[in-house]
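Trainee: task: produce atomic coordinates for the following.
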Amino acid sequence: MRYLTFSVDGRKTFGAVTGGGVADLGKRTGFASLKDLLAGDAPEIHDQPDYSLGEITYLPPIDDPVHIWCLALNYPEHHDEVQAAGRVQELPKQPALFARARDSLTGHEQPLRHPGVSEQYDFEGELAVVIGKPGFRIPAAEAFAHVAGYTVMNEGSVRDWQFHTRQITPGKNFLRSGAIGPWITTADEVSDVDSLRITTTVNGEVMQDDRAGSMVHKIPRFIEYVSSIAPLYPGDILATGTPSGVGFSRKPPVFLREGDMCEVAIEGVGVLRNRVGRD
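Mentor: As a prediction, the model looks like this:
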């Protein structure tokens, strides 16, 4: 099943993709939000949609997570390209963790916001995990039981701000600099996470192309690590890191400009599409 949050006719709601459109589960069920639905029993979905996909405005699938945890340097070839740029040394022995704020992300087909104060605005296609079952200090062997599903993230980074100091958080949290969506594909529809192919294109040119199996710290270790810090809640988002091919490591660098179209595709999960705008 594919679940999403959206607005239609000035009203925010959530639903499921079915019959070529969207069933409005905010209207059909007693759940208050998609977070509540993920934590409860999934309702039976009939094929008859309430809206076509063209009628809705996509919002981040979970627009109010308690946590958005992200991994840096979680693909060996990406580490190598960052190391070649003189930014890091060894591969992290532990997950290299940082957090994003929820207003740093926008939805599918919504404009990414160019930072304005920098011209080093970069793309990062990533697989993101969405938590369904809460837990604290979750053992790696039990981690997948806490996964509701998967979505796509463009973890947009403002590189000069990221490298102002050893703390990368500023460059990762510019308003609407990243995107997530278009929906959550439930875990039962993804038989082999490691086989998922992640590709990022900018204006139709392939920039990143790898599989999730290349991760250094796999999803069970990620869940174990972050749930040792604080409990995980339904709707929490865990972005698993980006493959090689990011813009700042290229010669010459390729940064996002106003009007560029960026797409991140993860086979079996979805395609996240955003054009770069500027306020």
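Trainee: use CA for all of it now, contacts and neighbours both
Mentor: Fine.
Trainee: who's in contact with S33?
Mentor: S33 makes contacts with 13-14, 26, as judged by Cα atoms under 8 Å, 6 or more residues apart in numbering.
Trainee: relative to S157, how far out is D80?
Mentor: The spacing between D80 and S157, counted by Cα to Cα, to the nearest Å, is 18 Å.
Trainee: I meant to write D122 there.
Mentor: 5 Å.
Trainee: which one's more surrounded, these two?
Mentor: Neighbour count, other Cα atoms under 10 Å: between D122 and S157, S157 has more, with 26 against 23.
Trainee: contacts only, for that one.
Mentor: S157 makes contact with 121-124, 171-173, 177-178, according to Cα under 8 Å, 6+ apart.
Trainee: next: I184.
Mentor: With Cα under 8 Å, 6+ apart as the criterion, the residues that contact I184 are 2-4, 61, 130, 149-151, 269.
Trainee: mind putting those into a markdown table with secondary structure?
Mentor: Written out in a markdown table, the entries for those read as follows (DSSP: H, G, I helix; E, B strand; the rest coil):
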| residue | secondary structure |
| --- | --- |
| R2 | strand |
| Y3 | strand |
| L4 | strand |
| P61 | coil |
| V130 | strand |
| G149 | strand |
| Y150 | strand |
| T151 | strand |
| V269 | coil |
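Trainee: for the comparison step, fold the sequence that follows:
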Amino acid sequence: MKLVSYKFKQNLGDLRIGFIINEKVYDIQEGYRQLLIFRQEEDLANAVDTVLPADPDRFFSIGESAIERAAEAYNYIRVSDSHFTAFHLEDLYLSNPVLNPSKIICVGKNYADHVAEMKSDLPEYPVLFAKFNNALIGPEDAIEKPEVTTKLDYEVELAVVIGKETSKVSQEDALDYVAGYTIGNDISARDLQKRTPQWLQGKTLDRSTPIGPWVVTSDEMTEPSDLAIRSYVNGEVRQSSTTSNLIFDVPYLIEFISNLITLKPGDIILTGTPDGVGFAMDPPQYLTGGDVVTLEIENIGKMVNKVQEPE
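Mentor: Predicted structure coming up:
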């Protein structure tokens, strides 16, 4: 399934969780409610929010059981002769599918070619840092470039969404704890990032980090280790690689991180970026107001964001 966080452009209201079938969005909770009615479970249908919330935050925080019920609704809608209301993507605003994760854990220096272009050394262990929720925006939002930086850079990354609480999981079992995958842009203010040994100040600026456009559930993407990954700025290819070039792959990262930190449903791991960032170009090419950044990962899709400077 492709899980989206959506609301209507003409009547914004609250965000709801949906899934995409044939390029149209269906409401997950309503689909599951109709399934319960079909099963003659009217009492549960009338209290559907208690088992399958429409709110994306609550949905992802529940994790595995919510995704399993969503899959039941998805399969019911696909095969049922009943009429279900579907929404056209152009009528909807898509938000970051995972709005308020308890943790956003980022991995630096995780592609050898990127390590080389940054004139750094290959890491012995994963290089971890954090972002906070203030940085997150959706796939249709503008990346805000504040006056405090003149060196704003792009980084396309495979993002992993955790589906079950886990601590000290093995690599062999790690993918069983993944809800799905999406695209992240680890926007980095290089001048702020590099003025101290700690990177945080250059990595979590307000409204700087797009996530989306949807989460592809792990049942449809069982192998994240060989996905083409690219970024474009104003249509020009900047980064082009594959996740097979990760120094520390997804199972290793989940094992490593979960031995340090308990991972919760809805947590996000940004797995690192390949070479081709603006900082390493000659001369460097940083983002400015009006630039359009397109990120693409195989089997997930594309995410397009415009850069916006203060007025």
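Trainee: now what about the TM-score between them?
Mentor: Comparing the two superposed chains by TM-score structural alignment, normalised by the length of structure 1, the resulting TM-score equals 0.94, with 274 aligned residues with a Cα RMSD of 1.4 Å.
Trainee: nearest to D192 of structure 1 among the contacts of S33 of structure 1?
Mentor: Set against D192 of structure 1, the nearest of the contacts of S33 of structure 1 by Cα to Cα is F14 (26.9 Å).
Trainee: what's the separation between the aligned partner of that closest one in structure 2 and K306 of structure 2?
Mentor: For F14 of structure 1, the equivalent position in structure 2 is taken to be I17, counting by TM-score structural alignment. Here the distance between I17 of structure 2 and K306 of structure 2 works out to 24 Å (Cα to Cα).
Trainee: and these two? Which one has more around it.
Mentor: When I17 of structure 2 and K306 are compared on other Cα under 10 Å, the one with more neighbours turns out to be I17, at 27 against 20.
Trainee: distance from the helix or strand encompassing that one to structure 1 after superposition?
Mentor: I17 of structure 2 is part of strand 16-21 when elements are defined by DSSP states H and E. Strand 16-21 of structure 2, aligned to structure 1 and superposed, deviates on average by 0.9 Å (mean Cα distance after the TM-score superposition for structure 1).
Trainee: counting contacts, what elements does the helix or strand just after that strand pack onto?
Mentor: Taking DSSP H and E as the definition, the helix or strand that follows strand 16-21 of structure 2 towards the C-terminus is strand 24-27. Of the remaining helices and strands, those touching strand 24-27 of structure 2 by 3 or more Cα pairs under 8 Å, 6 or more residues apart in numbering; DSSP states H and E are strand 16-21, strand 87-88.
Trainee: need the contact list for V4 of structure 2.
Mentor: By Cα under 8 Å, 6+ apart, the contact set of V4 of structure 2 is 17-20, 94-95, 97, 213-215.
Trainee: can you put those residues in a markdown table and add distance to A73 of structure 2?
Mentor: Supplementary listing: these in a markdown table, determined by distance: Cα to Cα, whole Å:
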| residue | distance to A73 of structure 2 |
| --- | --- |
| I17 | 12 |
| G18 | 10 |
| F19 | 10 |
| I20 | 12 |
| L94 | 20 |
| S95 | 22 |
| P97 | 18 |
| P213 | 21 |
| W214 | 18 |
| V215 | 17 |
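Trainee: report the two of these separated the most.
Mentor: By the measure Cα to Cα, these have their two most distant members at I20 and S95, which lie 14.2 Å apart.
Trainee: neighbour-wise, which of the two wins?
Mentor: Ranked by neighbour count (other Cα under 10 Å), I20 of structure 2 and S95 place S95 first, with 26 against 20.
Trainee: what sits closest to the more buried one if chain neighbours are left out?
Mentor: Using Cα to Cα, 6 or more residues apart in numbering and skipping the chain neighbours, the partner closest in space to S95 of structure 2 is G138 (4.3 Å).
Trainee: need the helices for the stretch 1-150 of structure 1, in chain order.
Mentor: Using DSSP state H, counting those that start in this stretch, the helices assigned to the stretch 1-150 of structure 1 run over residues 25-28, 34-39, 76-84.
Trainee: buried deepest among these, which one?
Mentor: Scoring the helices of the stretch 1-150 of structure 1 by mean neighbour count under mean count of other Cα atoms under 10 Å gives helix 34-39 as the most buried, with a mean of 20.
Trainee: that helix against structure 2, how far on average?
Mentor: In the superposition against structure 2, helix 34-39 of structure 1 averages 3.2 Å from its aligned positions (mean Cα distance after the TM-score superposition for structure 1).
Trainee: now do the SS call for the residue nearest the centre of structure 1.
Mentor: Closest to where the C-alpha atoms of structure 1 average out (Cα atoms, centre = their mean) is M153, at 2.6 Å. The assignment at M153 of structure 1 comes out as strand when based on three-state DSSP.
Trainee: got a list of what R207 of structure 2 touches?
Mentor: 134-137, 142-144.
Trainee: typed the wrong thing, it's F256 of structure 2
Mentor: Under the criterion of Cα under 8 Å, 6+ apart, the contact list for F256 of structure 2 reads K168.
Trainee: looking at structure 1, name the residue matched to it.
Mentor: With TM-score structural alignment as the matching criterion, the partner of F256 of structure 2 in structure 1 is Y225.
Trainee: now the element after the strand or helix carrying that match, going C-ward?
Mentor: Secondary structure here is read from DSSP H and E; on that basis Y225 of structure 1 sits in helix 219-229. With elements assigned by DSSP H and E, the helix or strand that comes after helix 219-229 of structure 1 is strand 237-239.
Trainee: what stretch of structure 2 does that following strand fall on?
Mentor: Against structure 2, strand 237-239 of structure 1 falls on residues 268-270 (TM-score structural alignment).
Trainee: with structure 1 superposed, average distance for the matching stretch?
Mentor: Relative to the matching residues in structure 1, stretch 268-270 of structure 2 has an average distance of 0.5 Å after the fit, by mean Cα distance after the TM-score superposition for structure 1.
Trainee: and that stretch, how far from the chain's centre?
Mentor: Averaging C-alpha coordinates over stretch 268-270 of structure 2 and over its chain gives two centres that are 7 Å apart (Cα atoms, centre = their mean, to the nearest Å).
Trainee: now swap in stretch 174-191 of structure 1 and tell me
Mentor: Using Cα atoms, centre = their mean, the mean C-alpha position of stretch 174-191 of structure 1 is found 5 Å from that of the whole chain.
Trainee: alright, that wraps it up for me.
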